[in-house]
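>>> Fold the following.
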Amino acid sequence: MSPDFWSPIRLSLEVASVASILVFGLALAAAGWMKGRTFAGKSALETLWMLPLVLPPSVVGFGLLVMLGRNSTVGQAIEWVFRQPLVFTWWAAVIAAVVVAFPLAYQTIKTGLESVDPDLEDAARSMGAGEIQLLWYISIPLAWRSMITGYTLGFARALGEFGATLMFAGNIPGKTQTLPTAIYIATESGDMMLATYWVAATVLVSFGLLSIVHWLKRRS
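Below you'll find the model as predicted:
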């Protein structure tokens, strides 16, 4: 196979790997912070976090362009600091993947943390444990299957992201062209054989990830 064949696969794995690590950290922090809290606007905040799960990816990508594009204040600040715009870069692909994968990972991890017996946490609190210690030494070890499932689903969602990535990061070969965008371009140009190979690679990786999730569910 030529380097052009492997480039989208490599880029997709790189983007999904970095994005899934960021998603896991953000989802764990958000779920740990939200667990057991009651405050005005909690439902609205969680609804906002879950929006990318139900919105069309192109809408998410447009929102990223508005908030982080060259015409936005944040985008101009980023361009001034790093001497280049964020849009249509490798990091733009990562950010798009993070945004669309976060809701799935957050919901999975939050469900796992909420399944931990509160009596155990109350007992640890009575012994002087703080909230971070509770999360690290009690909740995470007891909900480790949900942690792995959340990370795996986040990786799979990041790997398959198309619309937001195309809108925000573009389709630059060797730079931002991930597997979904490469498959789309190959199909549009009539190269069905190449598209089939890329589809097979995507299905193989996704099947392996989902197999891990199902295996964890059977063991829980």
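
>>> C-alpha only now, for contacts and for neighbours.
Noted.

>>> Scan this protein for its longest helix.
Longest helix of the chain, by residue count under DSSP state H: helix 3-34.

>>> Go through it and flag the buried ones.
For helix 3-34, a neighbour-count test (16 or more other C-alpha atoms under 10 Å) marks 7-9, 11-20, 22-32 as buried.

>>> three-state assignment of the residue most central in space within the chain?
Compute the mean C-alpha point of the chain, and by C-alpha atoms, centre = their mean the closest residue is residue 101, 2.9 Å away. What DSSP: H, G, I helix; E, B strand; the rest coil gives for residue 101 is helix.

>>> Residue 170 too?
coil.

>>> can you list contacts of stretch 72-85?
66-70, 86 (C-alpha atoms under 8 Å, 6 or more residues apart in numbering).

>>> Just to be careful, could you list which of these are in helices?
Short answer: the contacts of stretch 72-85 in helices (DSSP H) are 66-68.

>>> here's the other one to compare against:
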Amino acid sequence: MFVQLNDWFPVFLSIRVALIAVTVVLITGLPLARLLSRLEFPGKDVLEALITLPMVLPPSVIGYGLLMIIGKNGLLGHTLAGLGLTLIFTWWAAVLASTVVAFPLMYQSAKGAFLSVDVNYEKAARTLGASEIRIFFTITLPLAWPGILAGVVLSFARAMGEFGATLMVAGNIPGQTQTIPLAIYFAVESGDDGTARTLVAIITVFSFLVIYWVNRWAKKQKF
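Here you go, the predicted structure:
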């Protein structure tokens, strides 16, 4: 049994959700990781614990927390409802859930990458009159890029595979919010093993190709 044309929706939605989530965590996580990798201040450990908390919390807990925020009675959800907007049970809620669970992976990878950069290179550039922005884009970012790319890949994979929190805030609405993990689970539940096997094969091959490309790229950077 092959996946019908309409059944490809979970594949396209999962890729779209993962791409948007990775873009968000890259834009927000990169500067935050850079900042916290260089600064020391009281309460930093508490802040970093909060940032990485979604990485260890059960997905259902994350989903419940998001419900308290974007649900109809939540602070953000109530505000949006007053504007005639709804976030809960839309594919944007899936993006939010994927972003929350992927952010710690991006942050941790980027922070480790920035810490691995020899600060003497940055100091030398400053003595030559280079601005902080130029130092970041010409020295720090290129040296830290392999670690950052690893964070992007891990974040993308986590966003693609998100299930529990997505189910709670976006639901399983075919043709609207149904991502690959949700489609696989409910296909198995309904006894549609053919669709489940095909979707499993698609996401497995896609994930393999992404990892394979990253490994090949990393090897080329060494030479």
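
>>> ok, back up a step: ok, the residue nearest to the centre of structure 1 touching residue 158?
Yes: using C-alpha atoms under 8 Å, residue 101 of structure 1 is in contact with residue 158, at 5.7 Å.

>>> what sits in contact with each of those two?
When contacts are counted by C-alpha under 8 Å, 6+ apart, residue 101 of structure 1 and residue 158 have residue 20 as shared neighbours.

>>> neighbours around the aligned residue in structure 1 for residue 39 of structure 2, how many?
In structure 1, the residue matched to residue 39 of structure 2 (TM-score structural alignment) is residue 37. By the criterion of other C-alpha atoms under 10 Å, residue 37 of structure 1 has 8 neighbours.

>>> Also residue 66 of structure 1?
The local packing of residue 66 of structure 1 (other C-alpha under 10 Å) involves 16 other residues.

>>> before we move on, the earlier item: format the ones in helices among the contacts of stretch 72-85 of structure 1 as JSON lines; extra columns: distance to residue 190 of structure 1.
As requested, these are exported to JSON lines (distance: C-alpha to C-alpha, whole Å):
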{"residue": "66", "distance to residue 190 of structure 1": "33"}
{"residue": "67", "distance to residue 190 of structure 1": "35"}
{"residue": "68", "distance to residue 190 of structure 1": "34"}
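
>>> how much space between residue 80 of structure 1 and residue 86 of structure 1?
10 Å (C-alpha to C-alpha, to the nearest Å).

>>> Name the residue in these two with the higher neighbour count.
residue 86 (24 against 11).

>>> OK, contacts around the closest residue to residue 121 of structure 1 other than its chain neighbours?
Distances taken as C-alpha to C-alpha, 6 or more residues apart in numbering put residue 134 closest to residue 121 of structure 1, at 6.5 Å, once the chain neighbours are dropped. Listed by C-alpha under 8 Å, 6+ apart, the contact set of residue 134 of structure 1 reads 121, 124-125.

>>> Residue 134 of structure 1 -> structure 2?
Matched by TM-score structural alignment, residue 134 of structure 1 corresponds to residue 135 in structure 2.

>>> Its match sits in which helix or strand?
Take DSSP states H and E as the rule and residue 135 of structure 2 turns out to sit in helix 132-135.

>>> ok, and what's touching the helix or strand just after that helix?
Next along the chain after helix 132-135 of structure 2, taking DSSP H and E as the criterion, comes helix 141-161. Residues outside helix 141-161 of structure 2 that contact it (C-alpha under 8 Å, 6+ apart) are 14-15, 17-19, 21-22, 26, 98-99, 101-103, 105-110, 112-114, 116-117, 180-181, 207, 210-211, 214, 218.
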